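[1] got a predicted model here, sequence first, then my questions.
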Amino acid sequence: MSTRAMYLNDLDRLTTEMMEYICDKLCRYPEMERDEESLAELCDGCGMGEFLCNILSHEGARTNETEKRS
């Protein structure tokens, strides 16, 4: 496995852990919604997923540029 692939795997692991913490510990909706289906709809509309994708896309592009310079 390349260094870049290992880095992206580590980044993926860290961001997954971050999202689990945010959803499980910080989000107020699980306590407010008793219905799993309603909670799933709220989660689908959560902006954190988009933020996470932006972070990963930016970091992936940055590592590509670094590899090109090497």
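    Great, that's in hand. Numbering: from 1, shown residues only.
[2] could you use CA atoms for every contact and neighbour count after this?
    OK.
[3] quick one, strands of the chain?
    Using DSSP state E, the chain contains no strands.
[4] report the central residue of it.
    The chain has Leu52 as the residue nearest its centroid, 3.9 Å off, counting by Cα atoms, centre = their mean.
[5] let's bring in a second one:
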Amino acid sequence: MSHRTISVTDMACTGCEENVEDALEALDGISAVEADHEADTVEIEADDGVSDEEVAAAIEDAGYEVAG
């Protein structure tokens, strides 16, 4: 299990946070998600088998951009 912080742009409100959280919670191996539109970050707890690419793809599919 690992804790990761991801920089996400384009989140403007709590609804955006919920969209990102829902997209990530749908991935197998994600046990906790907390998005913060004011800090432009998403904190996740994920199994080591969940790749950064999978996480980024889920965020981008929800309509947001992963920074860096």
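    Right, received. Where do you want to start? This one's a predicted model, so the numbers in the text were calculated from it and none came from an experiment.
[6] quick one: TM-score?
    Superposed pair, TM-score by TM-score structural alignment, normalised by the length of structure 2: 0.34. Supporting alignment: 38 aligned residues with a Cα RMSD of 3.4 Å.
[7] pretty sure the residue nearest to the centre of structure 1 sits against Glu17.
    No - the pair Leu52 of structure 1 and Glu17 does not pass the contact test of Cα atoms under 8 Å, sitting 11.6 Å apart.
[8] the nearest residue to Ile30 of structure 2 once chain neighbours are set aside and Ser2 of structure 2, how far apart?
    Excluding the flanking residues, the one nearest Ile30 of structure 2 by Cα to Cα, 6 or more residues apart in numbering is Ala46, at 4.4 Å. Distance of Ala46 of structure 2 to Ser2 of structure 2, computed by Cα to Cα, to the nearest Å: 5 Å.
[9] show me which of those two is the more surrounded one.
    Between Ala46 of structure 2 and Ser2, counting by other Cα atoms under 10 Å, Ala46 is the more crowded of the two (22 against 11).
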